[in-house]
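Visitor: One predicted model, sequence on top.
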Amino acid sequence: MADRIRVAVVYGGRSSEHGISVVSAGSVLKALDPDRYDIVPVGITPSGRWVLTEADPTALQIVGRTLPEVEKGTAVVLNTDPESAGLVSIDPGAAAQLLETVDVVFPLLHGKFGEDGTIQGLFEMAGIPYVGPGVFASAAGMDKEFTKRLLRDAGLEVGQFEVLRRGRPYSAVDLAHLPLPVFVKPARAGSSVGITKLTDWADLDDALAEAFAHDDKVLLEAGVDGHEVECGVLEDEDGLPIASLPAEIRLVGDHDWYDFEAKYLDDASEYDIPPNLPGDVIARVRDLACRAFTAIDCAGLARVDFFVRPNGEVVVNEINTMPGFTPISMFPKMWAATGVDYPTLVDKLISAALRRAGR
């Protein structure tokens, strides 16, 4: 198996989405063909320590309502010398040792220090190909303010929003034009972490406190009445974006919006692929997903989230440059419905990363 591709699956990380990243990694590790890939599992602990792990996929799962966590392993760092880029063992009491070089990295990291361009810059310095978009698109896609500004500049419709920054004064008058409900959310977080659905302006301070606990910048987004629709995007062999069949998320049970518990813990959602929408609206969603992908200079993959109003108008909500790969994540489900199963999807992403690097 000398010709196997050595792929480092990097997961965990320092963000509030650590556990979801670990679950995503379990699914990807299970899908990687060991006859084709030499797998190097690299976990990042919540404190930021890099460790080589055994990464048994069966252990990287949600148990009840408890998310898994990276805890221990052989300590390593990434050597950023492009001529010998690889992982260096730094276990205490032992001499630093350069491990074998890595052909490509699959960074299954969500949120801060993983999906925001920071680790992408590290891989660029090391000269290691990696799955997903580059530094700029990762940073722009992570920051909901600048995502919306870039999409709006490209002629795509986005909802009404306002931006507040920690320590800067604001006036309720400046916000009153936003029709309730308003979603108060950290500008640079995902998985619905830190988000409050605001239905009374009297509760604004509490909602801001929750959001500012996760970021120094907060978005207030006016709710959009309509279908909540997602669409996956991949790049083809020519580097052009192609869109999956979209999916519509429908809540069941007691949840009135798609929060973290509804997504991952309570089995409180159902979905339709494709949505029960007219064919021309579905075609427009797929076209806009590709346009959004291009608008932020994305590469590799993305999931684009939309609202479809009752009159058929399509509003772009946000773009996720490293969507979840958990067993319940919509990105792989949409591609499976489009004819690309999970192992093939992973193969395509790794091949695209190597192709962009000329490998």
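Guide: Right, received. Where do you want to start? Numbers count the residues shown, from 1 in each chain.

Visitor: When you work out contacts or count neighbours from here on, use the C-alpha atoms and nothing else.
Guide: Noted.

Visitor: ok, the residue lying farthest from the centre of the chain - contacts?
Guide: For the chain, the residue at maximal distance from the C-alpha centroid (C-alpha atoms, centre = their mean) is G93, at 37.1 Å. Taking C-alpha atoms under 8 Å, 6 or more residues apart in numbering, we find G93 in contact with no residue.

Visitor: what about it, which SS state?
Guide: coil (DSSP: H, G, I helix; E, B strand; the rest coil).

Visitor: ok, now how distant is it from A75?
Guide: 11 Å (C-alpha to C-alpha, to the nearest Å).

Visitor: just P57 next, same as before
Guide: Taking C-alpha to C-alpha, one finds P57 at 20 Å from A75.

Visitor: got it, and A25?
Guide: A25 is 19 Å from A75, by C-alpha to C-alpha.

Visitor: Same drill for the two, tell me which one is more crowded.
Guide: A25 (31 against 19; other C-alpha atoms under 10 Å).

Visitor: Mind giving me the packing neighbours of the biggest helix by length in the chain?
Guide: When the chain is scanned for its longest helix (criterion: DSSP state H), the result is helix 279-295. On a contact count with 3 or more C-alpha pairs under 8 Å, 6 or more residues apart in numbering; DSSP states H and E, helix 279-295 meets helix 144-153, strand 227-235, strand 241-243, strand 301-308, strand 314-320.

Visitor: before we go on, here's another structure to hold up against the first:
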Amino acid sequence: MTTASTRVLLLFGGRSSEHSVSCVTAAGVLRAIDRERFDVIPVGITPDGEWTRVKSNPDEWSLRGTSLPVVPHSGESIRLSKVGEHFEVLSDQLDADHETVLSTTTLGTVDVVFPLLHGPYGEDGTLQGQLELLDIPYVGSGVAASAIGMDKHFMKVAFEAAGLEVGPYEVITNKQWLRSPEEAIARLESLEYPLFVKPSRAGSSVGITRVEDADGLREAIEEARRFDPKVVVEQGILGREIECGVLEGRGSDHARASLPGEIVVEAGAHTFYDFEAKYVDGSAAKLSCPAVLPEDAIKSLQELAVVAFDAVDGEGLGRVDFFYTPDGRWVINEINTMPGFTPISMYPQMWDKTGLNYKDLITELIDLALGRKLGLR
């Protein structure tokens, strides 16, 4: 269990296209975390990968209209060092060119890392591997689960192996596209329109295009490739978009599933739940929680969400997204091992409706991390 002296390194920003989304998530956690139980050290990662100490004021990291927050260079570089059984946070003062260390000071020890990073180089197992090498506890899934949960291709493979229903899709690797774009596009003829063309390893709907006919495919694939050389093309599924939050069980307990939430995109400028609808246009979508569903459908969804979480070997938290078809089937779309985590994001909302408020959810995730075995598990 946590104590008043528990020091949490809150890590956000990062190198991915979801940098600003991560900052907004951090603002929510900074406002809500229990300051009587946790001493918070906020550390930002700049878009080019430098760790730096940042202000703990959540207003610094919040959306301001359409202005997206970005972690700036500060002239102070942060690194973690293991000293015996303790983990120390060191601050290096840099020269004006950010090349030479002028002096080094310690910010003290840290007990657990809370990585609020979305996308590659944070949510995909790379950071998790670094923390594993240091033997430092951290919130969320481990290396394998993070990597699988970030890659829409391998995620689907894991789901299919677990017996979950996955919609029709095709994968276009970088080499396949470079060898012959025509052959890659020809393979898509087996799919029915509309199609959704997605970067395989990106989130927050970045780089996704809805395509109504073959004329738009090449441009959509090139757009997705701006964010990831591997592209997943999915056949559109007719159904309601329903989500379920999963929370790791304590000890040997089974994972827990929340009440469901539903995304309803309002008619107008957005044909699907894209980045603008999620973060910029506040009137573009309605998040309904709990979603109105038959009791037996909710029970089935919760069971399938836990299956999906276990299929990727999830830890800590995960949000599992499904389509609920008119004939009552659950078709899985994806899992997010670090879902949107602001107070108004679907994951915290679903748990709030289930009986665990935002502040207590943060505490529970930190407790789970501190109680988890380090190393192979």
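Guide: Received the coordinates, thanks. Keep in mind that what you see is a predicted model, and the values were worked out from it rather than measured.

Visitor: Just give me the match in structure 1 for E222 of structure 2.
Guide: Structural alignment (TM-score structural alignment) places E222 of structure 2 against A209 in structure 1.

Visitor: what's the mean deviation for the helix or strand harbouring its match versus structure 2?
Guide: Following DSSP states H and E, one finds A209 of structure 1 within helix 204-212. Superposing on structure 2 places helix 204-212 of structure 1 at an average distance of 0.5 Å from its equivalents, by mean C-alpha distance after the TM-score superposition for structure 1.

Visitor: what residues does that helix touch?
Guide: Contacts of helix 204-212 of structure 1 (C-alpha under 8 Å, 6+ apart): R166, V184, K185, P186, G194, I195, T196, L198, V218.

Visitor: for those, which one is nearest G300 of structure 1?
Guide: If you rank these by distance to G300 of structure 1 using C-alpha to C-alpha, P186 comes first, at 25.3 Å.

Visitor: who are the neighbours in contact with the alignment partner in structure 2 of the closest one?
Guide: Aligned by TM-score structural alignment, P186 of structure 1 pairs with P199 of structure 2. Counting by C-alpha under 8 Å, 6+ apart, P199 of structure 2 touches V206, G207, I208, A224, R225, F227, D228, P229, K230, V231, V232.

Visitor: where do the helices sit along the stretch 101-250 of structure 1?
Guide: 118-126, 135-142, 144-153, 172-175, 204-212 (DSSP state H, counting those that start in this stretch).

Visitor: What residue in structure 1 is paired with E234 of structure 2?
Guide: Checking with TM-score structural alignment, E234 of structure 2 has E221 as its match.

Visitor: which residue sits closest to that match, ignoring its sequence neighbours?
Guide: F161 (4.4 Å; C-alpha to C-alpha, 6 or more residues apart in numbering).

Visitor: quick one on the thing from earlier: what stretch of structure 2 does the longest helix of structure 1 fall on?
Guide: Under TM-score structural alignment, the match for helix 279-295 of structure 1 is residues 295-311.

Visitor: What of stretch 336-343 of structure 1?
Guide: By TM-score structural alignment, stretch 336-343 of structure 1 lines up with residues 352-359 in structure 2.

Visitor: Show me how far that stretch is from its chain's centre.
Guide: Distance of stretch 352-359 of structure 2 from the chain centroid (C-alpha atoms, centre = their mean, to the nearest Å) equals 19 Å.

Visitor: quick one: buried residues of that stretch?
Guide: Residues of stretch 352-359 of structure 2 classed as buried: D352, T354, L356, Y358, K359 (neighbour count, 16 or more other C-alpha atoms under 10 Å).

Visitor: got a list of what the second one touches?
Guide: Contacts of T354 of structure 2 were listed using C-alpha under 8 Å, 6+ apart, and they are S258, L259.
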